[in-house]
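Engineer: I would like the atomic coordinates for the input below:
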Amino acid sequence: MHTASSGMQAQSQRLKIIAENIAGKDSVATDPSYDPYLKKKIFFKSVYDKNLKANVVKVFREDRDYKNIPVRYEPNHPAANAEGYVKYPNVDIIIETADRLEADSSYIANLQVANASKSLLKSTLTMIEK
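Structural biologist: Predicted coordinates for the structure are as follows:
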């Protein structure tokens, strides 16, 4: 149950990052010396919890993605550099949507495992009472 719970917490954090990415997909800097919104990435790892005697999922780190920053030639834009190019967010709404669907599915799967564990525990306690 604890492993499933840690998976749900990890997917909740992942969904939060995805929501932030989607919200920032149109955020362009107002000055050429600044970057636009840069996509956030989240990394997980499996950690053995000695108290639970089980593996749990933990957020390893969060980071910004500095790769594939699209630029457009817009010389009149306030964020245009000396050559007339403006940097735009590197958020791909299709990828974010696919990631959201995957995170939702993972969250639901972990929820089902937690509910099954809870049901088994309840059945065990009922048998003990008899």
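Engineer: going forward, measure contacts between C-alpha atoms and count neighbours the same way
Structural biologist: Fine.
Engineer: could you measure from the spatially most central residue of the chain over to residue 43?
Structural biologist: Most central in the chain under CA atoms, centre = their mean is residue 14, positioned 2.2 Å from the mean C-alpha point. Applying CA to CA, to the nearest Å, the value for residue 14 to residue 43 is 9 Å.
Engineer: in this protein, which helix has the most residues?
Structural biologist: helix 93-129 (DSSP state H).
Engineer: check contacts around the residue lying closest to residue 30 once chain neighbours are set aside.
Structural biologist: Spatial nearest neighbour of residue 30, excluding adjacent residues (CA to CA, 6 or more residues apart in numbering): residue 79 at 4.9 Å. Contact analysis of residue 79 by CA atoms under 8 Å, 6 or more residues apart in numbering lists 28-33, 86-87.
Engineer: I'd like the structure of this one too, to check against the first:
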Amino acid sequence: MTNELATTLRVAESGLRAQSLRMRVVAENLANQHSLGTTPGADPYRRRMVTFGVTVDRNNGARLVNAGRIVADDTAFGRAFEPGNPAADSQGYVLRPNVNGLIESADMRLAQRGYEANISVIEAARSITSRTLELLK
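Structural biologist: Now for the predicted structure:
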């Protein structure tokens, strides 16, 4: 395998790992978009996000995607008037998670497309390798 092909596969692999983590975090957000606190005034589920960065592979100079930390989204919680809810405060308000299902769905779709693009790169590299081997026979 040539150095360029190995570098291409390494870059695609890093993209797959990053997008896979991103999809898992988005799925967790969607699963918890209705998770309230368990006691009056307690915080509900807080949306999480994945940070991304770039690292350089010292062996070949390739720029790799690095899924960094998972951080909490510090946007404000929503509030809803639900005086009968066990999580309601003294005025009858319940804090709602800061998760917006539409934003999470769009983020999931973007992560899926990124994942699929990296799979396509790996499949193309595999195809090139197979054709090269056939020509060498």
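Engineer: let me see the TM-score of these two.
Structural biologist: The TM-score (TM-score structural alignment, normalised by the length of the first structure) is 0.89; 129 aligned residues with a CA RMSD of 1.6 Å.
Engineer: can you find the partner of the residue nearest to the centre of the first structure in the second structure?
Structural biologist: Aligned by TM-score structural alignment, residue 14 of the first structure pairs with residue 22 of the second structure.
Engineer: so its match sits in a strand?
Structural biologist: No - with DSSP: H, G, I helix; E, B strand; the rest coil as the criterion, residue 22 of the second structure is located in helix rather than a strand.
Engineer: which helix or which strand is home to the closest residue to it other than its chain neighbours?
Structural biologist: Nearest non-adjacent residue to residue 22 of the second structure, counting by CA to CA, 6+ apart: residue 50, 6.0 Å away. Under the criterion of DSSP states H and E, residue 50 of the second structure resides in strand 48-56.
Engineer: and residue 42 of the first structure, what's its match in the second structure?
Structural biologist: That one, residue 42 of the first structure, aligns with residue 50 by TM-score structural alignment.
Engineer: number of residues surrounding its match?
Structural biologist: Other residues within reach of residue 50 of the second structure, judged by other CA atoms under 10 Å, total 19.
Engineer: contacting residues for it?
Structural biologist: 21-22, 25, 67-71.
Engineer: if you set the cut-off to 10 Å instead, what comes out?
Structural biologist: 18-19, 21-26, 67-73 (CA atoms under 10 Å, 6 or more residues apart in numbering).
Engineer: tell me which of these fall in strands.
Structural biologist: Judged by DSSP state E, these include 67-72 as members of strands.
Engineer: for residue 94 of the second structure, see how far away residue 87 of the second structure is.
Structural biologist: 6 Å.
Engineer: residue 30 of the first structure matches what in the second structure?
Structural biologist: That one, residue 30 of the first structure, aligns with residue 38 by TM-score structural alignment.
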